[in-house]
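Asks: quick one, structure for this:
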Amino acid sequence: MIRKGRAAPGADRGSRRYGESGDSRDGDTAERGSLDPLDPASGYESPESSESSRTSRERETRSNRPTRSLKARALDYLSRREYSRTELSRKLAPFAEEGDSLDALIDTLEREGWLSDARFAESVVHRRAARMGANRIVSELRRHAVDDTLIEAVGAELRETEYSRAQAVWRKKFGELPQTPAERAKQARFLAMRGFSSATITKILKGDDDWGE
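Replies: Model prediction:
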């Protein structure tokens, strides 16, 4: 009996022509190779264009979000601390759009009690009075365009306690009268920078005080 010889290993594979293989990897390779960067019809998308598309989609999503109203923004600011009329107007100005009346909004906030120059001045005094003189506090209120009448009233009230406040600041920093002209100049400069008047500084550095108080 004649035996049929077995085909040599790999004979089948060798007989297949290039391109007729059933190996899926060859097909994948061919498919990937068809994405030609130079051919727009191939569907190829570069990393740069992909990033650009994502950025455009994000920008479009943000633009479709509802814009917070100017009043809502103002109330958010006022919920954190007191503002003067001028300071709040400056802060809101970059967000005002065509048709927004900033002055009308400020008037409304003031009328409804959300905004008050008097409360703003009071908050400044509360934060500064223990460390600053009347001149420094008045200067800050002027920078915020607080009404002159209100500033004068605040200044007069501060000057009633000017000496005792300056004395407390001086004691905490130095505690001893200057012994030389250089020391005197240093202490005077320190108090002046904090807004205390020349008369108050002179009185303190001369020792015209009952230190037992």
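
Asks: contacts, neighbours, all on C-alpha from now
Replies: Will do.

Asks: show residues contacting the helix or strand containing T202.
Replies: Assigned by DSSP states H and E, T202 falls within helix 198-206. By CA atoms under 8 Å, 6 or more residues apart in numbering, the residues outside helix 198-206 that reach it are E162, Y163, A166, Q167, L177, P178, R184, Q187, A188, L191, A192, D209.

Asks: let's see it at 7 Å
Replies: Applying CA atoms under 7 Å, 6 or more residues apart in numbering, the set of residues contacting helix 198-206 from outside is Y163, Q167, L177, A188, L191.

Asks: and the furthest pair within these?
Replies: The span of the contacts of helix 198-206, defined through CA to CA, is set by Y163 and L177 at 15.8 Å.

Asks: so for those two, which residue has more residues nearby?
Replies: Of the pair Y163 and L177, Y163 is the one with more neighbours under other CA atoms under 10 Å, namely 19 against 15.

Asks: here is a second sequence; please produce its structure as well for comparison:
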Amino acid sequence: MSDPDAFRQAQADCLRWLARREYSRTELIHKLRGKGHDEATARSAVDAVSEDGLQSDERCVDSLVRGRVARGQGPQRIRQALRDKGLSPGSADALAGYDWAAVIAEVYRRKYGASQPASPKERASRMRFLAQRGFSGEQISALFRRLPRATEFEDLDID
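Replies: Predicted structure coming up:
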């Protein structure tokens, strides 16, 4: 394949992938290299689709963050996903627009409903679940401080 043909093929590959979802520049270059394109052709094809406005790392960040928040992932896990996709840590500013207290409360409610942890072991298990989802210890502690204590319900005289 001649150089212009290789460039056109690499550009067509980029367009086909971008038609399905947003990709970072790094991901596209990696995928093109995996298909056998050389580094220079891969970079120039990605540059061309970026200049045409068809690829944007900012859109990729926004899409990834929105999707991960909707799946109930916390800021630490999302930051790691951004790094894995080759997006700069500074692009994590997209995380600042979210009410993480509301997000963690929704994740907790979906998993456990309104039930309280019955024992310290159960409480630790629930805290571990939230930590694995990417929420910080501070966010988890704040959530558990807001939860009513099980003993508060026992004190209510409901007959």
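
Asks: and the TM-score between these chains?
Replies: Once superposed, chain against chain, the TM-score is 0.80 (TM-score structural alignment, normalised by the length of structure 2); 141 aligned residues with a CA RMSD of 2.1 Å.

Asks: on that earlier part again, any chance of the contacts of helix 198-206 of structure 1 in JSON lines, plus distance to R119 of structure 1?
Replies: Putting those into JSON lines (distance: CA to CA, whole Å) gives the following:
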{"residue": "Y163", "distance to R119 of structure 1": "25"}
{"residue": "Q167", "distance to R119 of structure 1": "27"}
{"residue": "L177", "distance to R119 of structure 1": "38"}
{"residue": "A188", "distance to R119 of structure 1": "32"}
{"residue": "L191", "distance to R119 of structure 1": "27"}
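
Asks: now do the same for I104 of structure 2: its match in structure 1.
Replies: Matched by TM-score structural alignment, I104 of structure 2 corresponds to A166 in structure 1.

Asks: now S63 of structure 2
Replies: In structure 1, S63 of structure 2 lands on S123 (TM-score structural alignment).

Asks: I'd like the next helix or strand past the lengthiest helix in structure 2.
Replies: Counting by DSSP state H, the longest helix found in structure 2 is helix 3-20. Per DSSP H and E, the first helix or strand lying C-terminal to helix 3-20 of structure 2 is helix 25-34.

Asks: list the buried ones in that following helix?
Replies: For helix 25-34 of structure 2, the buried set under the neighbour-count rule, 16 or more other CA atoms under 10 Å, comprises R25, T26, L28, I29, K31, L32, R33.

Asks: in structure 1, what residues pair with that helix?
Replies: Using TM-score structural alignment, helix 25-34 of structure 2 lines up with residues 85-94 of structure 1.

Asks: residues touching the matching stretch, excluding its own?
Replies: Against stretch 85-94 of structure 1 from outside (CA under 7 Å, 6+ apart): L102, I106, D117, H144, A145.

Asks: put the buried members of those residues into a ChimeraX selection.
Replies: Applying 16+ other CA under 10 Å to the contacts of stretch 85-94 of structure 1 leaves a buried subset, and the ChimeraX line that selects it is:
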select :102,106,117,144
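
Asks: circling back: quick one: distance of the match of helix 25-34 of structure 2 to the chain centre.
Replies: Mean-position distance between stretch 85-94 of structure 1 and its chain equals 15 Å (CA atoms, centre = their mean, to the nearest Å).

Asks: and stretch 90-106 of structure 1, by the same measure?
Replies: The gap between where stretch 90-106 of structure 1 is centred and where its chain is centred comes out at 19 Å by CA atoms, centre = their mean.
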